[in-house]
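Take this sequence and fold it.
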Amino acid sequence: MPTEREYIGIANRFYSIAGFPRVVGAVDCTHIKINSPGGSNSELFRNRKGYFSLNVQVVCDSNLVIRNIIARWPGSVHDSTIFNDSPLCAQFERGDFGAMVLVGDSGYPCRPYLLTPLLNPRTHAEEAYNNAQIKTRNPIERLFGILKRRFPCLQVGMGLKLKNVPPVIVACAVLHNIALSQNDAVLEEDTDNITEESVDQPISIQSNQNFIVRTTLINTHFSF
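Just a heads-up that it's a prediction; the model follows:
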């Protein structure tokens, strides 16, 4: 993840997308197809789409650089479970990233450090917030398309033993970052045939305390 010295630059680049402040990363999960691992736990790897997969959590910045990746959870596991169990969640809970926040889709719970869209916006300010939030988290969707275009094994699946799949996924992430550093980009239009579809239901059970930062942001920054 970014160092404290990098916060302002990253937040400014995210802000330039749609005026959403203090964002240090966009988070989402994507499914990587695998063969059935067999055994009594094999069905844990079958996702809601009906195929076997690993559910991989990724955080990227606005330049599509991968800042954090977790590639070990079965396809049936909910995105929010992966985040809640991650070291990244513990870091945000401790306040390691100060006032910086992540943006995610409605598959995640809204928290002071993880801002999600409103399911039923009712005011102009809420609609403005939702529009900005969706545009600001767009880099993670673009990243998944580019990553799977760059490394087709992430799109079509891997016939490797289960224990060998996570290292390959992480290696692809590292190579992607190296390619970006060398200006070896994949053209955006080449990713049009690769789409990301959420397989998780929206999170709706949340405490009022988790909404405070989002509500304050809506009332102060998007109310005009």
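
CA only for contacts and neighbour counts going forward, please
Will do.

The lengthiest helix in the chain: which residues count as buried?
Assignment by DSSP state H gives helix 165-181 as the longest helix of the chain. Buried residues in helix 165-181, counted by 16 or more other Cα atoms under 10 Å: 165-166, 168-170, 172-173, 176-177.

Check which residues of whatever helix or strand comes next after it are buried.
Later in the chain than helix 165-181, the nearest helix or strand by DSSP states H and E is helix 208-221. Neighbour-count burial for helix 208-221 flags 210-211, 213-214, 217-218 (criterion: 16+ other Cα under 10 Å).

Show me which of the buried residues of helix 165-181 is closest to Gly104.
Comparing those against Gly104 with Cα to Cα places Ala173 closest, at 19.5 Å.

Quick check, the closest one in contact with Ile66.
Yes - applying Cα atoms under 8 Å as the test, Ala173 and Ile66 come out as touching, 6.7 Å apart.

just the strands in the protein please.
23-33, 53-60, 66-74, 101-103, 114-115 (DSSP state E).

Here is the second sequence; please produce its structure so I can put it next to the first one:
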Amino acid sequence: MGVHRTTVGEVVTAVSDALARLLDHFVTFPTDGQIAKVKQKFFLLGDMPNTIVVIDCTHVHIQAPRQREWEYVNRKGRHSINVQLVGDADLAITNCVVRWPGSVHDARIFRESRLFTEFQTNRPDGVILADSAYPLLPWVMTPFPTANTPSQMRHNNAHGRTRSMPNNTGLYCATQYRCPSQSPPL
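Presented below is the predicted three-dimensional model:
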């Protein structure tokens, strides 16, 4: 392209900063007035009652940083940022955290997020649907590690159906961003 690497870095930084400033205008959590409708949509997706959002983390690959490189190595041995995405039944991202190195576990990212603090102190009327990497809490619903009874199997099946579409969409979006020096994406 004929553009110096420094210029590209400056442009990427400027665009990233601008997007970060606009984030709160586009990434919003369901309001109290919207929660009943969101719960109904999630229930129609997979029969899981009381769900207001789903949560998961995904790794976005990066080039190895020069400082504290080891912190960015994920469990698959690749350098990444571990990004927490929270979404609603309409596939809209309602919350995201993009600041943790790839070595950080999903549950820690969640525990240290504003979303966790907000739910811990002001429990909304509903639950976050999460995979087994997350803690089971009164407001976080995870699957049974081993489904031993028919009701546990039904729970896990409904849990999986309800999480599948928003989760897969979020992961799909994240895989579209690739580190220029790495191929294929994620």
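
Where in structure 2 does the longest helix of structure 1 align, residue-wise?
Aligned by TM-score structural alignment, helix 165-181 of structure 1 falls on no residue of structure 2.

what comes into contact with that helix?
65-66, 69, 71-72, 147, 150-151, 154, 158, 185 (Cα atoms under 8 Å, 6 or more residues apart in numbering).

Can you turn the buried part of the residues you listed into a ChimeraX selection?
Selection of buried members from the contacts of helix 165-181 of structure 1 for ChimeraX, criterion 16+ other Cα under 10 Å:
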select :65,66,69,71,72,147,150,154,158
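
Pull the most distant pair out of the contacts of helix 165-181 of structure 1.
So, the contacts of helix 165-181 of structure 1 by Cα to Cα: farthest apart are Arg72 and Ala185, at 27.1 Å.

What's the local residue count around the residue nearest to His61 of structure 2 when sequence neighbours are not counted?
With Cα to Cα, 6 or more residues apart in numbering as the criterion, His61 of structure 2 has its nearest non-adjacent residue at 4.1 Å, and that residue is Ser80. Number of residues near Ser80 of structure 2 (other Cα atoms under 10 Å) recorded here: 26.

Looking for the alignment partner of Ser80 of structure 2 in structure 1.
Checking TM-score structural alignment: Ser80 of structure 2 goes with Ser53.

Surely its match is in contact with Phe45?
Yes - at 5.5 Å, Ser53 of structure 1 counts as touching Phe45 under the criterion of Cα under 8 Å.

Mind putting the strands of structure 1 into TSV with distance to Lys135 of structure 1?
What follows is the strands of structure 1, written out as TSV (distance: least, Cα to Cα, whole Å):
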stretch	distance to Lys135 of structure 1
strand 23-33	11
strand 53-60	14
strand 66-74	18
strand 101-103	10
strand 114-115	13
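
Could you say which of these is packed most deeply?
Most buried of the strands of structure 1, by mean neighbour count (mean count of other Cα atoms under 10 Å): strand 23-33, with a mean of 26.
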